[in-house]
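K.L.:
Dropping the sequence and predicted coords here.
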Amino acid sequence: MTDLLAALLLGIIEGITEFLPISSTGHLLIAERWLGHRSDLFNISIQAGAILAVVVIYRQRLWDLAMAFAGREASAEHSPSHMAMTVAQARDYAFKLAAAFGVTAVLGVVVKKLGFELPDHVTPIAWALVLGAFWMIAAEHFAAKRAAAIGERTVITWTVAILVGIAQVVAGVFPGTSRSGATIFIALLAGTTSRAAATEFTFLVGIPTMFAATAYELLHVLGNGGAVHEDWTALAVAFVASAITAFIAVKWLLHYIQSHRFTVFAIYRFFLGCALLLLVPAGS
């Protein structure tokens, strides 16, 4: 297999798995055992490619939030509750996005300074996939009970914003957890009973998070001279593949969650995790 084809496949895997609650990092770490190990810059950059797809999908929503600071009201069409947001509401939402990102950034730097590195074995990823499956089913069950009791809540509270920021770091520390899965379900448990509202907030928080992570890693690579060893052509191929497939995956997911729960993803995680534990008992 050529290097460009391997990069293309990794980009496709990233694009499909980044926003589905099945763990993109876990899938990439597993795929790299057959397609070749890649640099941290490569892996983070193709995640940024997937995030670019979200920017395109939510471009009007992002514009509305930006215009709120100029005194213009957000449009009804792009609000998670399908109701027009006032300038004050849009600003409040934007501040909560900033707070979630700020928590992630601070804790992410702390984790980086502590020298955390992704695991070299499949076993912890497999366990994270299995345990995450039960976490997803339990979280959505309790969220559904709360929704039945108090009705659908689309409001993002400050508690939800802070917890989403923490969940992003936890997902980064434990590959297989899934950033989207951890953040969506923590939002559902913390009081936002609407799947659509929880998903939108966590996807929007992912935009500055992943772009900042890419910029951080790029500066690090440029600073230590690692850029000369990077295969920029392969990275570009994977970046584009990731962006295109993520666009399709997110569009599908946003439509799917309107009438379906996340159960199918939990089942997939469970069987994939069990298969890895059985087929790779030594974790190699």
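P.N.:
Thanks, I have the structure now.
K.L.:
Please count neighbours and contacts with C-alpha atoms only from this point.
P.N.:
Noted.
K.L.:
mind checking how far residue 56 is from residue 91?
P.N.:
To residue 91, residue 56 is 21 Å away according to CA to CA, to the nearest Å.
K.L.:
With residue 246 instead?
P.N.:
Remark: distance between residue 246 and residue 91 (CA to CA) = 28 Å.
K.L.:
Tell me which residue of this protein is furthest from the middle?
P.N.:
Centroid-distance maximum for the chain: residue 71 at 30.7 Å, with CA atoms, centre = their mean.
K.L.:
now residue 22: how far from residue 153?
P.N.:
Using CA to CA, residue 22 is found at 25 Å from residue 153.
K.L.:
Who has more neighbours out of the two?
P.N.:
In terms of neighbours (other CA atoms under 10 Å), residue 22 is the more surrounded of residue 22 and residue 153; the figures are 27 against 17.
K.L.:
what about residue 279, how many residues close to it?
P.N.:
The number of residues packed near residue 279 is 10, by other CA under 10 Å.
K.L.:
check contacts around the closest residue to residue 120 other than its chain neighbours.
P.N.:
Residue nearest to residue 120 in three dimensions, not counting chain neighbours: residue 284, with 8.0 Å by CA to CA, 6 or more residues apart in numbering. Neighbouring residues of residue 284 by CA atoms under 8 Å, 6 or more residues apart in numbering: 120, 121, 122.
K.L.:
Which among these count as buried?
P.N.:
residue 122 (16 or more other CA atoms under 10 Å).
K.L.:
want to try CSV for the contacts of residue 284, with distance to residue 45 and secondary structure as columns?
P.N.:
Formatted as CSV, the contacts of residue 284 follow (distance: CA to CA, whole Å; DSSP: H, G, I helix; E, B strand; the rest coil):
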residue, distance to residue 45, secondary structure
120, 20, coil
121, 23, coil
122, 22, coil
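K.L.:
The structure to be compared is supplied as follows:
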Amino acid sequence: MSDLIRVILLGIIEGITEFLPISSTGHLLIAEKLGLGMRSDLFNVGIQAGAILAVTLIYWRRLWQLLTQWRDQANRDYLAKLAVAFLITAVLGFIAVKLNFKLPDTVTPIAWALVIGGFWMLGAEAVAARQPDRREVTWTVAVLVGIAQMLAGIFPGTSRSAATIFAALLAGTSNRAAATEFAFLVGIPTMYAATGYELLKVLKNGGAAHEDWSALIVGFVVSAVVAFAAVKWLLGYIRTHRFTSFAIYRIALGIALLLWLPTGG
């Protein structure tokens, strides 16, 4: 398999899995085990940036509305809740980094995170289904989404989108579209900040000197295009469907990983 095909496949995997609630970390690890090879930290940052750009473009009208019509009370409250969720993630994430508290990116913890997260999603869907349809994002939702983002960052395989969407659903935003929108909008500054931080680390360590920039550009573009299509599809899908199929997929994938590589190698 040529290196270009490997780069394209990695971009496709990142684009599909970054914002679907199925864990991009888990799928990229599987790709590595299947022979697509490990890439540089800068490459991984680059393809993630492509996915973030895609979701930014999808929500640009909503973002523009919030920023240009901030004098509107509803928009101002929403922006404040986004800011609170982001700050909670940033502060707790900074503390976790300083304490070096993060599980290793190995098969066993990721597999268990997939399985546990899948059952958690099924339970959250059942709880949300019994609640009246509520689109309101409360302060409780904002706080819990911020905490959920941080936890997803230190527990590989959890899935940032799954953690935040279902935190919102359980905390009272029972409308799936509203919960997903808030989770994704919080994710935009969070992931830009995380990507920028990782990029600075790579550049500081001299990782850019030997980077294959053509591969990085191809991966970035592929990830952006695929992520755009994946998120557009997801937003249409959840209007009439629950997240149950994603939960079942996570459980099946996690069990398969535990059986395939029981030692976590």
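P.N.:
Yes, it's here. Keep in mind it's a predicted model, so treat the numbers as computed, not measured.
K.L.:
Would you pull the TM-score for this pair?
P.N.:
Overlay of the two chains. TM-score (TM-score structural alignment, normalised by the length of structure 2): 0.95; 264 aligned residues with a CA RMSD of 1.4 Å.
K.L.:
circling back to that earlier point, which SS class is the residue farthest from the centre of structure 1?
P.N.:
coil (DSSP: H, G, I helix; E, B strand; the rest coil).
K.L.:
Now for the residue nearest to residue 70 of structure 2 when sequence neighbours are not counted, which secondary structure element holds it?
P.N.:
Once flanking residues are discounted, residue 70 of structure 2 sits nearest to residue 76: 5.0 Å by CA to CA, 6+ apart. Element membership for residue 76 of structure 2, per DSSP states H and E: helix 73-98.
K.L.:
so how much does that helix differ from structure 1 once superposed?
P.N.:
Here the mean offset of helix 73-98 of structure 2 against structure 1 after fitting is 1.0 Å, by mean CA distance after the TM-score superposition for structure 1.
K.L.:
Relative to structure 1, which residues correspond to that helix?
P.N.:
Under TM-score structural alignment, helix 73-98 of structure 2 corresponds to residues 88-113 of structure 1.
K.L.:
Helices of the stretch 101-250 of structure 2, start to end?
P.N.:
Here the stretch 101-250 of structure 2 has its helices, by DSSP state H, counting those that start in this stretch, at 107-129, 139-154, 160-171, 176-204, 213-237, 244-260.
K.L.:
Mean neighbour count, those helices: which tops it?
P.N.:
helix 160-171 (a mean of 26; mean count of other CA atoms under 10 Å).
K.L.:
okay, it sits on what stretch of structure 1?
P.N.:
With TM-score structural alignment as the criterion, helix 160-171 of structure 2 aligns to 179-190.
K.L.:
got the contact list for residue 188 of structure 2?
P.N.:
52, 55, 56.
K.L.:
Surely the first one and residue 190 touch.
P.N.:
Okay, so that is residue 52 of structure 2. No: when contacts are counted by CA atoms under 8 Å, residue 52 of structure 2 is not listed as touching residue 190 (9.9 Å).
K.L.:
Distance to residue 91 of structure 2 added to the helices of the stretch 101-250 of structure 2, as TSV?
P.N.:
Below are the helices of the stretch 101-250 of structure 2 laid out as TSV (distance: least, CA to CA, whole Å):
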stretch	distance to residue 91 of structure 2
helix 107-129	23
helix 139-154	9
helix 160-171	17
helix 176-204	11
helix 213-237	28
helix 244-260	29
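K.L.:
Out of these, flag the one nearest residue 101 of structure 2.
P.N.:
helix 139-154 (6.9 Å; CA to CA).
K.L.:
Report all helices and strands that that closest one contacts.
P.N.:
helix 73-98, helix 160-171 (3 or more CA pairs under 8 Å, 6 or more residues apart in numbering; DSSP states H and E).
K.L.:
any idea of the angle it forms with helix 176-204?
P.N.:
Counting by axes from the mean of the first three to the mean of the last three CA atoms, to 10 degrees, helix 139-154 of structure 2 lies at 40 degrees to helix 176-204.
K.L.:
Counterpart of residue 250 of structure 2 over in structure 1?
P.N.:
Aligned against structure 1 by TM-score structural alignment, residue 250 of structure 2 finds its counterpart in residue 269.
K.L.:
what residues are up against that match?
P.N.:
Contact analysis of residue 269 of structure 1 by CA under 8 Å, 6+ apart lists 22, 129, 130, 132, 133.
K.L.:
Can you tell me how far the first one is from residue 225 of structure 1?
P.N.:
Here the distance between residue 22 of structure 1 and residue 225 of structure 1 works out to 34 Å (CA to CA).
K.L.:
next one: the fourth one
P.N.:
Counting by CA to CA, the gap between residue 132 of structure 1 and residue 225 of structure 1 amounts to 38 Å.
K.L.:
what do you get for the last one?
P.N.:
Between residue 133 of structure 1 and residue 225 of structure 1 the distance, using CA to CA, works out to 41 Å.
K.L.:
now the third one
P.N.:
Shown here: residue 130 of structure 1 relative to residue 225 of structure 1, a distance of 39 Å by CA to CA.
K.L.:
Please apply the same query to the second one.
P.N.:
Taking CA to CA as the criterion, residue 129 of structure 1 is separated from residue 225 of structure 1 by 36 Å.
K.L.:
cool, residue 5 of structure 1 as well?
P.N.:
Distance, residue 5 of structure 1 to residue 225 of structure 1, using CA to CA: 26 Å.
K.L.:
What is the equivalent residue in structure 1 for residue 141 of structure 2?
P.N.:
Residue 141 of structure 2 maps onto residue 160 in structure 1, by TM-score structural alignment.
K.L.:
no, scratch that, I was asking about residue 241 of structure 2
P.N.:
Checking TM-score structural alignment: residue 241 of structure 2 goes with residue 260.
K.L.:
Count the residues that sit near that match.
P.N.:
Using other CA under 10 Å, residue 260 of structure 1 has 11 neighbouring residues.
K.L.:
list the buried ones in stretch 83-96 of structure 2?
P.N.:
Residues of stretch 83-96 of structure 2 classed as buried by neighbour count (16+ other CA under 10 Å): 83, 84, 85, 86, 87, 88, 89, 90, 92, 93, 96.
K.L.:
mind listing what residue 191 of structure 2 touches?
P.N.:
residue 52.
K.L.:
Now do the same for it: its match in structure 1.
P.N.:
Residue 191 of structure 2 maps onto residue 210 in structure 1, by TM-score structural alignment.
K.L.:
What distance do you get for that match to residue 256 of structure 1?
P.N.:
24 Å.
K.L.:
What is the burial count for residue 6 of structure 2?
P.N.:
Residue 6 of structure 2 - counted by other CA under 10 Å - has 17 other residues nearby.
K.L.:
Quick check, it in contact with residue 36.
P.N.:
Yes: proximity of residue 6 of structure 2 to residue 36 meets the contact threshold set by CA under 8 Å, at 5.6 Å.
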